[in-house]
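Novice: the amino acid sequence is not available; the structure is as follows:
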């Protein structure tokens, strides 16, 4: 039980912070909570609409969202599986260099 409580505490702590990676002026931020993760792509502080995002690790057929960012520069995915899953977001900058962000998403409850 103590190990389970520690795991939940670590998951909550890691989910409370957004990850930011940048290449040139392109920035990627990921926020996750429970079984959802939202990635936002910005350039010079402005959201990038219709920017391609590769999503790995989740059954994308179950995620009805698009693999391009919405008008607010974001893409949200949900883990509908009954087991926790790791999701990887890959965004290529203007030079074709990948920016990778990963999150561990809890199971659907």
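Specialist: Perfect, thanks for sending it. No experiment lies behind these values; they were computed from the predicted model shown.
Novice: going forward, measure contacts and count neighbours with C-alpha atoms only.
Specialist: OK.
Novice: ok, the closest residue to residue 24 other than its chain neighbours - contacts?
Specialist: In space, and not counting its chain neighbours, residue 24 is closest to residue 93: 7.8 Å by C-alpha to C-alpha, 6 or more residues apart in numbering. Contacts for residue 93 (C-alpha atoms under 8 Å, 6 or more residues apart in numbering) come out as 23, 24, 26, 99.
Novice: could you pull out the helices in the chain for me?
Specialist: 2-15 (DSSP state H).
Novice: before we move on, back to that, which one of the contacts of residue 93 sits closest to residue 88?
Specialist: residue 99 (10.3 Å; C-alpha to C-alpha).
Novice: distance check, that closest one against residue 49.
Specialist: Relative to residue 49, residue 99 is positioned 17 Å away (criterion: C-alpha to C-alpha, to the nearest Å).
Novice: also residue 92?
Specialist: For residue 92, the distance to residue 49 - C-alpha to C-alpha - is 14 Å.
Novice: do residue 106 as well
Specialist: Residue 106 is 28 Å from residue 49, by C-alpha to C-alpha.
Novice: second structure for comparison follows:
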């Protein structure tokens, strides 16, 4: 009976850790330089192609290497909002300040 309980506990713990890892499989990184931002979505270290990213309310799809780039062409700086949804339905949300177009 003790071996059965130990096996049951080990299975439960490994399933719990696996479920927790799955929720964090989608990562968003944003590189900004002046008035430009490049968003990179990765899953397990690899770029995620054709994945939706919402930037300032407008939806974009990532390229084959998992990136989307935007430029602030306005005459005033803005804080941009970047949003993606992982496979579990959790929102990944970041904000970045982009300067003016010079």
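Specialist: That came in fine, so what should we check first? If you're wondering where the values come from, they're calculated on a predicted model, not measured in any experiment.
Novice: and the residue nearest to residue 24 of the first structure? What does it align with in the second structure?
Specialist: Residue pairing (TM-score structural alignment): residue 93 of the first structure is matched to residue 86 of the second structure.
Novice: cool, residue 6 of the first structure as well?
Specialist: So, by TM-score structural alignment, residue 6 of the first structure is left unmatched.
Novice: can you list contacts of stretch 32-51 of the second structure?
Specialist: 25-31, 61-73, 77, 96, 98-101.
Novice: among these, name the ones in strands.
Specialist: Of the contacts of stretch 32-51 of the second structure, the ones assigned to strands by DSSP state E are 26-31, 61, 67-71, 96, 98.
Novice: for the residue nearest the centre of the second structure, which non-adjacent residue is spatially closest?
Specialist: By C-alpha atoms, centre = their mean, the mean C-alpha position of the second structure lies nearest to residue 28, the distance being 3.0 Å. Excluding the flanking residues, the one nearest residue 28 of the second structure by C-alpha to C-alpha, 6+ apart is residue 41, at 4.7 Å.
Novice: just give me the match in the first structure for that neighbour.
Specialist: In the first structure, residue 41 of the second structure lands on residue 41 (TM-score structural alignment).
Novice: so is residue 21 of the second structure in a helix, a strand, or just coil?
Specialist: Assigned state for residue 21 of the second structure: helix (three-state reduction, DSSP: H, G, I helix; E, B strand; the rest coil).
Novice: tell me the contacts of the closest residue to residue 92 of the first structure other than its chain neighbours?
Specialist: Distances taken as C-alpha to C-alpha, 6+ apart place residue 98 nearest to residue 92 of the first structure, at 4.3 Å, with adjacent residues excluded. Shown in contact with residue 98 of the first structure (C-alpha under 8 Å, 6+ apart): 90, 91, 92.
Novice: what of residue 66 of the first structure?
Specialist: residue 75.
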